[in-house]
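>>> sequence-free structure coming up:
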């Protein structure tokens, strides 16, 4: 034994304080701005608790990589007790080619690695049903010897998870965020860096009405009790989709 502490993998939810009119706006309609904010809060609660469950199975430390500054108390009330806060508002120094949301992601990775973790994962807050085993798998892959990236892609061309062992700024450079090219561009960046890229099972993030429909019909994955409870309050379930305003 060399006396060093065991290696750990940090997982940071990319979190924003839920606010009506600013949270999950692509779900309005069918939801009202207030409902969308409540659903966003439920997603955060479930995702934080999912990470806490994964931490009981693997050496994982939970974070919320949050924005904006000043919303710490609001977010802390939504998160599992074990979840630490780390600012990721995109205002830190980054290369010019890293723009938009990439600045927040890179800041989150740098911040978590800077706290002494062997690896860092940035995780979408919009995947409340992501199976716990996927988080455990991602952490285990990253804690194995050798430099690599771990990617969890979404069907819409984005990704729900990216894990790194070093803060490679190029992984976030010159990417058109919020488009269907994000995952493909990220694969290209990993190839250009000579990184071994391990891809996880695809999963959906809930960012529009179609994805919400799919969530209501979904039977597998993490139970997401907070999300299910909020949707039931809205009168939405797999057997009763009460939103006539949404085009078929």
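Structure received. The structure presented is a predicted model; accordingly, all values stated were derived computationally and were not measured. Numbers count the residues shown, from 1 in each chain.
>>> only C-alpha atoms for contact and neighbour calcs from this point on.
Noted.
>>> Enumerate every residue touching residue 42.
226, 227, 230 (Cα atoms under 8 Å, 6 or more residues apart in numbering).
>>> What about those, which are in strands?
Among these, DSSP state E puts none in strands.
>>> quick check, nearest of these to residue 38?
Within the contacts of residue 42, the smallest distance to residue 38 is 7.4 Å, found for residue 230 (Cα to Cα).
>>> How about the contacts made by that closest one?
Neighbour list for residue 230: 38, 39, 42 [criterion: Cα under 8 Å, 6+ apart].
>>> returning to that earlier point: turn the contacts of residue 42 into TSV, columns for distance to residue 102.
Converted to TSV, these look like this (distance: Cα to Cα, whole Å):
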residue	distance to residue 102
226	29
227	27
230	31
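>>> Out of the residues you listed, which is nearest to residue 201?
residue 227 (21.8 Å).
>>> Which residue is the nearest non-sequential neighbour of that closest one?
Closest residue to residue 227 apart from its sequence neighbours, by Cα to Cα, 6 or more residues apart in numbering: residue 42 at 5.0 Å.
>>> Point to the residue nearest the middle of the chain.
residue 124 (1.6 Å; Cα atoms, centre = their mean).
>>> hold the first one in mind and look at this next one:
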């Protein structure tokens, strides 16, 4: 039996407007703020395009900033709530009336096929939550059958190597049955950018990366960072 509360699943994309100095600041100084913003815009465009390929009941961009020409038709735009990232993520879910799945703008390698099961027939059968782990210990996707359970996000330490483990443990400790999506690598550092561009060479992100040259790699850090969301 489905654990969902009913209704087609909403896709939530949480993002910041890709403006120089406001996004992807960890890509500098290997890239200039303008170049980092160009990579952020490309990653966001790839993510939004992937979202158009899933069978969502609604598609909502939860945005810090103003939309630009990078926004395709088919998305509603709502402002992010105030406060820390944990509260902003929780508020995004709480604006939904039924099951919802949230992704960020840091995984331009995302393709609709990765989300086919949660957004397909019976996608919530036997589970209350979907969890997409990030390679750095964070998470790139979270789905909740009942958005009223979004309060479990509040108080989770964000942008640490333990973020994903803490959140998943909270979900299971609350009695939620969790299904996992494949692990993906967030783009936070130049090394991340180079690896993701190589993994997904046909994306807008990879094309933009190739025009900027090869950066000096820096160590990877925890995903789902507040600076890009």
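Yep, it's here. Predicted, not measured: the structure shown is a model, and the values here were computed from it.
>>> returning to that earlier point: what is the nearest of the contacts of residue 42 of structure 1 to residue 237 of structure 1?
Nearest to residue 237 of structure 1 among the contacts of residue 42 of structure 1 is residue 230, at 10.3 Å by Cα to Cα.
>>> how about the closest one, what's its match in structure 2?
Under the alignment (TM-score structural alignment), residue 230 of structure 1 pairs with residue 208 of structure 2.
>>> all strands of structure 2, in order?
Listed in chain order, the strands of structure 2 (DSSP E) span residues 10-16, 58-64, 76-79, 100-103, 129-133, 139-144, 178-180.
>>> Kindly reformat those strands as TSV containing mean neighbour count and distance to residue 165 of structure 2.
Listed next are those as TSV, based on neighbours: other Cα atoms under 10 Å; distance: least, Cα to Cα, whole Å:
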stretch	mean neighbour count	distance to residue 165 of structure 2
strand 10-16	25	21
strand 58-64	21	24
strand 76-79	15	28
strand 100-103	26	17
strand 129-133	24	9
strand 139-144	26	9
strand 178-180	16	12
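>>> Serialize those strands to TSV and add fields for distance to residue 70 of structure 2.
What follows is those, written out as TSV (distance: least, Cα to Cα, whole Å):
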stretch	distance to residue 70 of structure 2
strand 10-16	12
strand 58-64	12
strand 76-79	13
strand 100-103	17
strand 129-133	25
strand 139-144	21
strand 178-180	30
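>>> just so I know, which of those strands lies nearest residue 197 of structure 2?
strand 139-144 (17.0 Å).
>>> re the thing from before, the residue nearest to the centre of structure 1 matches what in structure 2?
Checking TM-score structural alignment: residue 124 of structure 1 goes with residue 104.
>>> Would you check that its match makes contact with residue 13?
Yes: applying Cα atoms under 8 Å, one finds residue 104 of structure 2 in contact with residue 13, separated by 5.5 Å.
>>> list residues touching both of those two?
When contacts are counted by Cα under 8 Å, 6+ apart, the set common to residue 104 of structure 2 and residue 13 is empty.
>>> ok so, going back, wait, which of the strands of structure 2 is closest to residue 28 of structure 2?
The nearest among the strands of structure 2, by Cα to Cα, is strand 10-16 at 17.2 Å.
>>> Now do the contacts for the nearest residue to residue 15 of structure 1 once chain neighbours are set aside.
Counting by Cα to Cα, 6+ apart, residue 15 of structure 1 lies nearest to residue 66, which is 4.6 Å off, once chain neighbours are set aside. When contacts are counted by Cα under 8 Å, 6+ apart, residue 66 of structure 1 is found next to 13, 14, 15, 16, 17, 85, 86, 87, 88, 89.
>>> again, only this time at 6 Å
By Cα atoms under 6 Å, 6 or more residues apart in numbering, the contact list for residue 66 of structure 1 reads 15, 16, 87, 88.
>>> No more questions from me, cheers.
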